[in-house]
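Student: Quick one: sequence plus predicted model below, questions after.
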Amino acid sequence: GKKDILIDYGSGKGRVSFFLAYQTRCQAIGVEYDRRLWAKAMANGQMAASRQRVTFVLTDAVEYEIPPQGNCFFFFNPFALHTLKRVLGKLFDAHYQAPRPMRLFFYYPYEETEAFLTHHPNLVVEDVIDCRDLFDEDDDREKILVLRLRD
């Protein structure tokens, strides 16, 4: 919603950031490591209807300092598990420094990543949204795993 701050890790060309900012009216921050993709997102922002609610940061996800208002986090086919663990450490630290409800969305997760997340002591699975009906193939990874930080 309007009061949410979405962090889109590995934002690429910015499509998810723009779409979610448009659909939900949230503020979105795209975090991208690849300069070419970041530049494309910036160019895409010139024409996006939601451009006033979206910003992009060129940095490594592990180095990104989470704003105290950040409460929603989107990961598309998340990076390697060792990197994800470091990013989660930053999320847990941010929650400790400024407690607030935090929700994490993982689209198209790897099996190893899903197992790690669903068994993590600081995370609670809220929902698994099956997205297989959107595509012709029957791919078990076509889902959005929704988690929240444990209180």
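Tutor: Yep, it's here.
Student: From now on I want contacts and neighbour counts done on CA atoms only, so please keep to that.
Tutor: OK.
Student: buried ones in the helix ranked longest in the chain?
Tutor: The helix of greatest length in the chain, counted in residues with DSSP state H as the criterion, is given as helix 81-97. For helix 81-97, the neighbour count (16 or more other Cα atoms under 10 Å) marks 84-85, 87, 90-92, 94-95 as buried.
Student: Helix or strand next in line after that helix, which one?
Tutor: Read in the C-terminal direction, the helix or strand following helix 81-97 is strand 103-107, with elements assigned using DSSP states H and E.
Student: Okay, buried residues for that next one please.
Tutor: 103-107.
Student: in this protein, which spans are strands?
Tutor: If DSSP state E is used as the criterion, the strands of the chain fall at 5-9, 27-32, 54-58, 72-76, 103-107, 123-130, 143-149.
Student: Just say which of those is most tucked in.
Tutor: strand 27-32 (a mean of 25; mean count of other Cα atoms under 10 Å).
Student: How about residues contacting that one?
Tutor: Taking contacts as Cα atoms under 8 Å, 6 or more residues apart in numbering, the residues outside strand 27-32 that touch it are 2-12, 14, 17-18, 20-21, 38, 53-61, 64.
Student: The residue of the chain positioned farthest from its centre and residue 143, how far apart?
Tutor: Taking Cα atoms, centre = their mean, the residue of the chain most remote from its mean C-alpha position is residue 136, at 25.2 Å. Using Cα to Cα, to the nearest Å, one gets 14 Å for the distance from residue 136 to residue 143.
Student: Residue 71 too?
Tutor: Separation of residue 71 from residue 143 (Cα to Cα): 21 Å.
Student: And for residue 106?
Tutor: Using Cα to Cα, one gets 8 Å for the distance from residue 106 to residue 143.
Student: try this one side by side with the last:
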Amino acid sequence: MKEQDHDRLLRIKTEGIREWQHQSAHYNRYEATPYMALEALFDEYVSTTYDKFVDFGCGKGRFPFYIHHHLHVSVTGVEMNGQLYQEALENLTKYMERSKASRASIRFEHIFAEGYDIEPDDNRFYFFNPFSIQIFQKVVSNILLSVEHHPRSIDIILYYPTSEYIQFLEDHTAFVLVKEVRVPELYDQNNNERFVIFRYE
């Protein structure tokens, strides 16, 4: 299914790449995860309806809408850019017009990632290179602080992972690499087209 067709199925608009006029050294451009990559991930990565995802740097919300629709899990999209946040809310309005009643929730927060309060039941965290290693470290620190207060298993899912993110998790945290999922159609041309999943037990 083409990108436009999948957007149409979900009644959302998430295509395109957006560079920022006043680009910060800490925050990267907007680019949605390809649908074929999401399909490859969830062909191999098992999730339950009890999981609660957080997408840091969610942009227009493709990842949250995809997993809410296909996996029926609760998800929060965290986005610091006001324009992208508004587009995510517009997508949410359209999406909910057709979305079947579900116990799973979907919501968006307009906040810097490091300012998001990790909820006690948040347990799956998704990153597609949204920001610098310095901010990633702060977010992971917030996640681990939450685990201290509310012990649980945690997964961090990285798409197109940077060596800095991976090195930090391996060398400075108790997270362990448990899975790698390659995107078949893309990996042969670019071996960054993969997901790596780290777990904290």
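Tutor: Now that the structure is in, tell me what you want to look at. Bear in mind the structure is a predicted one, so any value in this text is a computation, not a measurement.
Student: that older thread, mean deviation, the longest helix of the first structure versus the second structure?
Tutor: For helix 81-97 of the first structure, the mean deviation from the second structure after alignment is 0.4 Å (mean Cα distance after the TM-score superposition for the first structure).
Student: and that helix, which stretch of the second structure?
Tutor: Mapped onto the second structure with TM-score structural alignment as the criterion, helix 81-97 of the first structure occupies residues 133-149.
Student: How about residues contacting that stretch?
Tutor: Residues beyond stretch 133-149 of the second structure that count as contacts (Cα under 8 Å, 6+ apart) turn out to be 26, 113-114, 117-120, 164-165, 168.
Student: picking that back up, okay if I get the buried residues of helix 81-97 of the first structure as a markdown table plus distance to residue 33 of the first structure?
Tutor: What follows is the buried residues of helix 81-97 of the first structure, written out as a markdown table (distance: Cα to Cα, whole Å):
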| residue | distance to residue 33 of the first structure |
| --- | --- |
| 84 | 14 |
| 85 | 17 |
| 87 | 13 |
| 90 | 17 |
| 91 | 18 |
| 92 | 21 |
| 94 | 21 |
| 95 | 23 |
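Student: Run a quick neighbour tally on residue 5 of the second structure.
Tutor: As a burial measure, the neighbour count of residue 5 of the second structure was computed by other Cα atoms under 10 Å and equals 10.
Student: Kindly report the same for the one 5 residues further on.
Tutor: Counted with other Cα under 10 Å, residues neighbouring residue 10 of the second structure total 19.
Student: so what's it up against?
Tutor: 65-66, 69, 95.
Student: Nearest to residue 80 of the second structure among these?
Tutor: residue 65 (18.0 Å; Cα to Cα).
Student: Find the nearest non-adjacent residue to residue 181 of the second structure, please.
Tutor: In this structure, residue 181 of the second structure finds its nearest non-sequential neighbour in residue 195, 5.0 Å apart by Cα to Cα, 6 or more residues apart in numbering.
Student: residue contacts, the one you found?
Tutor: Residue 195 of the second structure makes contact with 41, 157-161, 180-182, according to Cα under 8 Å, 6+ apart.
Student: do the same with residue 71 of the first structure
Tutor: For residue 71 of the first structure, the set of contacting residues under the criterion of Cα under 8 Å, 6+ apart consists of 4-7, 100-103.
Student: Same question for residue 107 of the first structure.
Tutor: 74-78, 142-145.
Student: okay, among the residues you listed, which ones form the most distant pair?
Tutor: Going by Cα to Cα, the two entries of the contacts of residue 107 of the first structure that are most distant from one another are 74 and 142, at 15.0 Å.
Student: Quick check: the aligned residue for the residue nearest to residue 181 of the second structure in the first structure?
Tutor: Structural alignment places residue 195 of the second structure opposite residue 144 in the first structure (criterion: TM-score structural alignment).
Student: Could you find the counterpart of residue 66 of the second structure in the first structure?
Tutor: Counting by TM-score structural alignment, residue 66 of the second structure corresponds to residue 19 in the first structure.
Student: how much space between the residue lying closest to residue 17 of the first structure once chain neighbours are set aside and residue 8 of the first structure?
Tutor: Across the structure, with Cα to Cα, 6+ apart as the measure, the residue nearest residue 17 of the first structure apart from its sequence neighbours is residue 28 (5.6 Å). Here the criterion is Cα to Cα. By it, residue 28 of the first structure lies 7 Å from residue 8 of the first structure.
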